[in-house]
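In: Predicted model follows, preceded by the sequence.
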Amino acid sequence: MSDKNGFNFFRKIWHILGLIIPISLYLDPFQDHYNLVYASRAVIVTGLGIFLFLLLLVEIVRLNSVSFEAFFFRYFGFLMKESERSRFNGTVPYFLANFIVVLLFPPEIAVLSILFLVIGDPTAAYIGSRYGKHRFYNGKSKEGVIGFSSAAFLVGVLVLGILSFTNPDSFLSLFHRDRFQWEPLLVLFLGVVSSCLTEFYSSTTAKGLIDDNLLIPIVGAVVLSVSSLLFLYDVPRELIFNPVHLYLQK
């Protein structure tokens, strides 16, 4: 398998694995464990924090040691782009974004914002590379933008629909007091638009630490949260931007 094919194969697997965190948040597998109110979020945040620390440690050593960088790229280069040899691997901002949104935002917000990246970004890349004919100044295409926004919105609607039946008391439920409410769709739309614009305008800076992998979920989560506070009912205000609640004892 060539380096390019190896990277493409790994990227496809990575996109599939990227669904683990939002699915785990939704299923809440550690509910009623460890005597914590938000046990699943606490476990996920702790695991992400440990993994992120180790990943950052490896990357810092790699970027500051010529011999280690040569060793790493020789055996693990198929996991990286050539341009990442002199900057942080794209997995660092990705896991940093997951850590931040799971730590600071309610599960519903975190799930949607992560899915904007996991679903929208690869869809934009695929459609843009295969069918993109109308290019912007930065090389991105109208077709890719449409692909991102359409895929992210449709998956978001699916999530809201499932949430409405499995957790009707959620502030993002499409039903409130036995009537349909359109406001969650507006909140979703604003989140998708903001994430799509972030993907369009974002660039890679700070040695690769800041890129669309980091910015899309964070911007999406902030816009979803602010929009929820403006347009929805029964929003858990005490949870938004408040990580301390993750470790509350029952």
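Out: That came in fine, so what should we check first? Numbering: from 1, shown residues only.
In: okay, CA-based contacts and neighbour counts for the rest of this
Out: OK.
In: Can you say which helix or strand has the residue most central in space within the chain in it?
Out: When C-alpha atoms, centre = their mean is applied to the chain, the residue found nearest the centroid is I114 (2.4 Å). Taking DSSP states H and E as the definition, one finds I114 inside helix 107-115.
In: quick one: the closest residue to the residue nearest to the centre of the chain other than its chain neighbours from F9, how far?
Out: Excluding its sequence neighbours, the residue lying closest to I114 (C-alpha to C-alpha, 6 or more residues apart in numbering) is P217, at 5.3 Å. Distance, P217 to F9, using C-alpha to C-alpha, to the nearest Å: 24 Å.
In: Please say which of these two ends up with more neighbours.
Out: P217 (30 against 14; other C-alpha atoms under 10 Å).
In: how far away is the more buried one from I119?
Out: As for P217, its distance to I119 is 11 Å (criterion: C-alpha to C-alpha).
In: sorry, back to before: got a list of what the residue nearest to I114 touches?
Out: Contacts of P217 were listed using C-alpha atoms under 8 Å, 6 or more residues apart in numbering, and they are 97-98, 101, 110, 113-114, 116-117, 195.
In: Among these, which one lies nearest to P168?
Out: Proximity of the contacts of P217 to P168, judged by C-alpha to C-alpha, is greatest for A110, which lies at 17.8 Å.
In: okay, now the closest one: neighbour count?
Out: Quick note: A110 (other C-alpha under 10 Å) scores 30 neighbours.
In: let's bring in a second model and compare:
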Amino acid sequence: MNKENDTESSVESSTTTEAPKATATRHDLQFPRRFFHLSMGTGAGIIYYMFLTHQAAVSILGTAACLVYIVEQLRLNYPEHASTFSILTKYLLRAEEQLKESAGMPFVMGLLLTLLSFPKVVALTSIFTLAIADPMSAVIGIRFGKNRIVKGKSLEGSAAFFISTFLIIFGVFGFLFDNDMSLVTLLAIIVSLVMTAFEMLPIKLDDNLTIPIVMGLITWFCTGFLGIPTV
């Protein structure tokens, strides 16, 4: 009798804590994840530009990084409470991220390190590139990519990355910070070409971390070379 009760209790407990399994891979469109990526990054950039000082932005993102880290550790180390993270698992995680750290931590760390390392105009350009160009290239590449350049990358996806990055640089440096448009156009062409080539490289590091940092370094170097002010 006790054994039957224990079995029923065990089944009931496992049922109440079981979370939906993530089945999406990096080859799936997974629109909720792409939209979350785009909206969070774009929102962070807009808020930083319009309302926050550098110190305030660093403090807020530093706190966000701590919270994301804590949530990730709870999710990974307490599987008995997996149902608590059911929405996260169902809509935002990929299959390979269920038992390891998700892209959320590299994403917020990429934003934080970008803010810490670069002047505001460069940081904004890098943040918007990560937020917009990265998911745009993925969606276009998955949906319309037919001409493969390298493994996992298509001509269509890379073209989307180039165009998005070009427009971001042109908009941030030319309109938000009112620089000389001829120099801004040259900057946009050079940096977009270099970043598009970089994005094709088969680097094992998470691109949520590498894209904004490399974008910031290249943009900062090119602005100095072209004489475009960043302060």
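Out: Structure received. These numbers were taken from a predicted model, which means no experiment stands behind them.
In: what's the TM-score for these two chains?
Out: TM-score of the superposed chains, computed with TM-score structural alignment, normalised by the length of structure 2, equals 0.78; 207 aligned residues with a C-alpha RMSD of 2.7 Å.
In: follow-up on the earlier one: point me to the helix or strand that includes the residue nearest to I114 of structure 1.
Out: helix 212-231.
In: Just the element for the residue lying farthest from the centre of structure 1, please.
Out: Centroid-distance maximum for structure 1: S67 at 33.0 Å, with C-alpha atoms, centre = their mean. Counting by DSSP H and E, the element that carries S67 of structure 1 is helix 66-76.
In: With V108 of structure 2 instead?
Out: V108 of structure 2 belongs to helix 104-117, assigned by DSSP H and E.
In: about what we covered before: in structure 2, what stretch matches the helix holding I114 of structure 1?
Out: Against structure 2, the aligned range for helix 107-115 of structure 1 is residues 120-128 (TM-score structural alignment).
In: check the fit of the matching stretch onto structure 1 and give the mean distance.
Out: Comparison of stretch 120-128 of structure 2 with structure 1 after fitting gives an average deviation of 0.8 Å (mean C-alpha distance after the TM-score superposition for structure 1).
In: hang on, the earlier thing: for the contacts of P217 of structure 1, which single residue is the most surrounded?
Out: For the contacts of P217 of structure 1, the largest neighbour count, defined by other C-alpha under 10 Å, is 32 neighbours, found at S113.
In: what's around the nearest residue to N179 of structure 2 once chain neighbours are set aside, how many residues?
Out: Closest residue in space to N179 of structure 2, ignoring its immediate chain neighbours: F173 at 5.9 Å, by C-alpha to C-alpha, 6+ apart. Counted with other C-alpha under 10 Å, the neighbours of F173 of structure 2 add up to 25.
In: How about the contacts made by F173 of structure 2?
Out: By C-alpha under 8 Å, 6+ apart, the residues touching F173 of structure 2 are 121, 179, 184.
In: Closest one of those to D206 of structure 2?
Out: Closest to D206 of structure 2, out of all of these and judged by C-alpha to C-alpha, is V121, at 23.7 Å.
In: Excluding residues flanking it in the chain, which one is nearest that closest one?
Out: The nearest residue in space to V121 of structure 2 (C-alpha to C-alpha, 6+ apart) is T230, at 6.1 Å.
In: Count the neighbours of the one you found for me.
Out: 16.
In: With R41 of structure 1 instead?
Out: Quick note: R41 of structure 1 (other C-alpha under 10 Å) scores 27 neighbours.
In: My guess is it contacts L27. True?
Out: No: using C-alpha atoms under 8 Å, R41 of structure 1 makes no contact with L27, being 10.8 Å away.
In: Tell me the counterpart of the residue nearest to I114 of structure 1 in structure 2.
Out: P217 of structure 1 maps onto P212 in structure 2, by TM-score structural alignment.
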